[in-house]
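> Here you go, sequence then predicted model.
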Amino acid sequence: MTGRERGDRRVDHDKEFLARRFDADRGHLRAVAYRMLGSVSEAEDAVQEAWFKLSRSDVSGVENLSGWLTTVVGRVCLDMLRSRGSRREDPLEYYVPDPVVRVADTTDPEHAAELTESVGLALLVVLDTLGPAERLAFVLHDMFAVSFDEIAKIVDRTPAATRQLASRARRRVQDATPAPGPDARRQREIADAFLAAAHGGDFEGLLAVLDPDVVLRADGGRTLAAVSQVVRGAEAVIAQALTYAKFRTDTLRVVANGQPAVLSVVKGRPGSLMTFTIVEDRIVALHILADPERLATLGLSAEDLARATS
């Protein structure tokens, strides 16, 4: 065997090793990117970019490859957030982050679990209000225990300044994020009670399950921009619920980011997704995704959608 052949085999071996190591960390990296970006497709793009960087880098001297990959994904996401902020046209107030959805009575797939553990849509909405550097500092430190020394290198700040970024973000998150709700079974009961009351035109029934300060956020995207709105207060939300309940569609009980949700299905395709955030037996937030472009990427099979009932 020539020296060149041995060298080629060594390179192939190294690439195979890096590919295996990257695959082992892929779920973790996807979870980091999803919390940073609130978009499933952009999170996948960020993870793929991290692989490109790994495959082109000499990491022979890296002691903690998982940590190195985490900071690479963080840097990629930071650049994506900054680029997004400079070109975003849709009002942020109406924006509903990409949900990760599974059918309610199926086992939680590993992919969905790793993306959404402890990150409801309400939290993602709050994270979207943070500046890119604040979001990075909070997500990496508070959610993934990355040190401020490492984060400082990404945001080009001192560790002390980076700590302040995370502290400001933490206060905003704590002030705006709902407290944990009841167990999953009870949350589903409350969501079902809301739907039954809405379909039955039961004003008092709706009032009983809604928090007085409930917020409804609807996002129709570019295609259905007229649908996008924010509605605040129980009576205003009830008026919306009773209006839309007149247009009966087939529905499918699903789980979105670990929370009860219902998907309307029209001619075998997703029509809208409503997700419930519940605290102390009351619905405190409703997130409705009606954007046809993003609904088409939910990943539910035709078999799943065929299970919808009227």
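The structure has been received and is ready for your questions. Since the model is a prediction, treat every value here as computed from it, not as a measurement. Numbers count the residues shown, from 1 in each chain.
> use CA for all of it now, contacts and neighbours both
Noted.
> Strands of the stretch 201-310 of the chain, start to end?
Under the criterion DSSP state E, counting those that start in this stretch, the stretch 201-310 of the chain contains strands at 210-219, 229-232, 250-256, 259-266, 269-279, 282-289.
> any chance of those strands in CSV, with distance to residue 197 too?
Output for those, formatted as CSV (distance: least, CA to CA, whole Å):
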stretch, distance to residue 197
strand 210-219, 11
strand 229-232, 19
strand 250-256, 15
strand 259-266, 14
strand 269-279, 15
strand 282-289, 13
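> Let's have those in JSON lines, adding distance to residue 157 and mean neighbour count.
Shown next, in JSON lines, are the strands of the stretch 201-310 of the chain (distance: least, CA to CA, whole Å; neighbours: other CA atoms under 10 Å):
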{"stretch": "strand 210-219", "distance to residue 157": "35", "mean neighbour count": "21"}
{"stretch": "strand 229-232", "distance to residue 157": "36", "mean neighbour count": "17"}
{"stretch": "strand 250-256", "distance to residue 157": "36", "mean neighbour count": "22"}
{"stretch": "strand 259-266", "distance to residue 157": "37", "mean neighbour count": "23"}
{"stretch": "strand 269-279", "distance to residue 157": "36", "mean neighbour count": "23"}
{"stretch": "strand 282-289", "distance to residue 157": "35", "mean neighbour count": "24"}
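> among the ones you listed, which is nearest residue 23?
Minimum separation from residue 23 across those (CA to CA) falls at strand 250-256, 25.1 Å.
> can you list contacts of that closest one?
99-105, 260-266, 275, 305, 307-310 (CA atoms under 8 Å, 6 or more residues apart in numbering).
> now do 6 Å
Residues outside strand 250-256 that contact it (CA atoms under 6 Å, 6 or more residues apart in numbering): 99-104, 261-265, 308-310.
> quick one, what contacts residue 175?
Contacts of residue 175 (CA under 6 Å, 6+ apart): none.
> for the contacts of strand 250-256, which one is nearest residue 224?
Set against residue 224, the nearest of the contacts of strand 250-256 by CA to CA is residue 264 (15.7 Å).
> let's bring in a second model and compare:
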Amino acid sequence: MVVGTREVEVFENSRARLGAIAYRLLGSASDAEDAVQDTFVRWHAADHELVETPEAWLTKVLTNICLNQLTSARARREAYVGQWLPEPIFAGDRMFGPADTVEQRESVSIAMLTLMERLSAKERAVYVLREAFGYAHSEIAEILDLTEANCYQIYRRAKQHMADDRTRMEVDETAARKVVEEFLAAALSGNTDSLVRLLTEDVISAGDGGGVVFSLPQPLSGAVRVARFLRRLLEPTSDKWAMIGGRADMFAAVVNGVPALVIVVGDRIVGVITLEVTTDGIAAVHTQGNPAKLERATRYWAASEHAVPLRENW
């Protein structure tokens, strides 16, 4: 089957939406890109005269590809060295997807993507399509070959698993920079108490080094323990410079919808620390240092403008 200009245009008009769905389902931008490409291959081979609604057809195919990928991905994550965290994406990356509602913005946060790991594959698909993309239960049932009643039951279970009574703060670039400036100043002050004051009592810190760079094997919890760890992590030493390949510049940014400290050596991002900010303080600190998971972020960073660093030659 030859794909004509119109069919290519139809797919390209859906590419960003498909990528955003796949990223939320898989937690990996690279895996999401593969799923979108696999969807195009199947679109290429389809009999387009039999496709009544291309958007629905593409969404169904993509979602089922992602469900299959999730099964193998979870097996890989069981053998993953250290903690597994989602791949970070900057605000403005088309994979970020819709951000018109609180639910849409929260669905792409590192905290929520990590929480989704506890859902079954179908629960995750129903939750993402409903919460982040506003699909009706009847549409989701068609995509997943379920009854509408079953789809609604799955959604209710997923909502219960994802229940979180924290009130998160909405941030723009200006607010994010202020949060990150305060966080970095406290972390580098040498005074643990100043950092503790920014954290919630039950704050959690988790890091992903992929077995390539240092990260904690298990999450830390509690304001004092997390503050002490962050102080040591961000204390400038020759050992750290050797590990990351030189002195670094530090920037504030919005990553996965939350304030983030971006650590850059030359033109390469070597670390992203996202701060889950609630009305009670910073409730979670996620550190991504796995080089394989920073490749897309580095490409985006190199192609975009950004403000002056908060700290140079760290």
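Here it is on my side, so go on. Keep in mind it's a predicted model, so treat the numbers as computed, not measured.
> Could you find the closest non-adjacent residue to residue 241 of structure 1?
Distances taken as CA to CA, 6 or more residues apart in numbering place residue 198 nearest to residue 241 of structure 1, at 5.9 Å, with adjacent residues excluded.
> next one: residue 65 of structure 2
residue 35 (6.3 Å).
> how about that neighbour, what's its partner in structure 1?
Aligned counterpart of residue 35 of structure 2 in structure 1: residue 46 (TM-score structural alignment).
> and the next element down the chain from the helix or strand in which that match is found?
Secondary structure from DSSP states H and E places residue 46 of structure 1 in helix 40-55. Using DSSP H and E, the next helix or strand after helix 40-55 of structure 1 towards the C-terminus is helix 65-87.
> Name the SS class of residue 145 of structure 1, please.
What DSSP: H, G, I helix; E, B strand; the rest coil gives for residue 145 of structure 1 is coil.
> Quick one: map it onto structure 2.
In structure 2, residue 145 of structure 1 lands on residue 134 (TM-score structural alignment).
> quick one: residue 245 of structure 1 and residue 251 of structure 1, what's the gap?
Distance from residue 245 of structure 1 to residue 251 of structure 1, counting by CA to CA, to the nearest Å: 12 Å.
> Also residue 153 of structure 1?
Residue 153 of structure 1 sits 48 Å away from residue 251 of structure 1 when distances are taken as CA to CA.
> Outside of stretch 191-210 of structure 1 itself, list whatever touches it.
241-242, 245, 282-283.
> so that stretch matches what in structure 2?
Using TM-score structural alignment, stretch 191-210 of structure 1 pairs with 180-199 in structure 2.
> May I see the buried residues of the matching stretch?
Residues 180-181, 183-184, 186-188, 192, 194-196, 198-199 are the ones in stretch 180-199 of structure 2 that count as buried (16 or more other CA atoms under 10 Å).
> Turn the residues you listed into CSV, columns for distance to residue 218 of structure 2.
Shown next, in CSV, are the buried residues of stretch 180-199 of structure 2 (distance: CA to CA, whole Å):
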residue, distance to residue 218 of structure 2
180, 24
181, 27
183, 22
184, 23
186, 24
187, 21
188, 24
192, 21
194, 25
195, 21
196, 20
198, 22
199, 19
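> tell me which of those residues is nearest to residue 6 of structure 2?
Closest to residue 6 of structure 2, out of all of the buried residues of stretch 180-199 of structure 2 and judged by CA to CA, is residue 180, at 45.9 Å.
> and that closest one, what element?
Going by DSSP H and E, residue 180 of structure 2 is in helix 173-188.
> to the chain's geometric centre, what's the distance from that helix?
20 Å (CA atoms, centre = their mean, to the nearest Å).
> quick one, that helix and strand 268-278 angle?
Interaxial angle of helix 173-188 of structure 2 relative to strand 268-278 (axes from the mean of the first three to the mean of the last three CA atoms, to 10 degrees): 100 degrees.
> what's the angle between helix 173-188 of structure 2 and strand 258-265?
Per the same axes, to 10 degrees, the angle that helix 173-188 of structure 2 makes with strand 258-265 is 60 degrees.
> List the buried residues for the helix or strand containing residue 130 of structure 2?
Using DSSP H and E, residue 130 of structure 2 sits in helix 121-131. Across helix 121-131 of structure 2, burial judged by 16+ other CA under 10 Å covers 121-131.
> From the contact counts, what lies against that helix?
Where contact means 3 or more CA pairs under 6 Å, 6 or more residues apart in numbering; DSSP states H and E, helix 121-131 of structure 2 is packed against helix 148-161.
> Show where the helix it packs on falls in structure 1, residue numbers please.
Against structure 1, helix 148-161 of structure 2 falls on residues 159-172 (TM-score structural alignment).
> how much does the matching stretch stray from structure 2?
Overlaying structure 2 shows stretch 159-172 of structure 1 at a mean distance of 1.6 Å from the equivalent residues (mean CA distance after the TM-score superposition for structure 1).
> Let me see the residues that make contact with that stretch.
Outside stretch 159-172 of structure 1, the residues that touch it by CA under 6 Å, 6+ apart are 134, 137-138, 148-149, 152.
> how far away is the aligned residue in structure 1 for residue 64 of structure 2 from residue 27 of structure 1?
Correspondence of residue 64 of structure 2 to structure 1, assessed by TM-score structural alignment: residue 75. Noted for residue 75 of structure 1: a distance of 17 Å to residue 27 of structure 1, by CA to CA.
> nearest spatial neighbour of residue 108 of structure 2, skipping sequence neighbours?
residue 256 (5.6 Å).
> Pull the contacting residues for that neighbour.
Contact analysis of residue 256 of structure 2 by CA under 6 Å, 6+ apart lists 89, 108-109.
> what's the distance between residue 15 of structure 1 and residue 198 of structure 1?
57 Å.
> So which of the contacts of residue 256 of structure 2 is the closest to residue 51 of structure 2?
Of all the contacts of residue 256 of structure 2, residue 108 has the smallest distance to residue 51 of structure 2: 30.5 Å, by CA to CA.
> where's the closest one relative to residue 267 of structure 2, distance?
Remark: distance between residue 108 of structure 2 and residue 267 of structure 2 (CA to CA) = 26 Å.
> Any idea which residue is closest to the centre of structure 1?
Centroid-nearest residue in structure 1: residue 38, 4.3 Å away (criterion: CA atoms, centre = their mean).
> Tell me how many other residues crowd the nearest residue to that one once chain neighbours are set aside.
Nearest non-adjacent residue to residue 38 of structure 1, counting by CA to CA, 6+ apart: residue 97, 5.3 Å away. Residues lying near residue 97 of structure 1 (other CA atoms under 10 Å) number 22.
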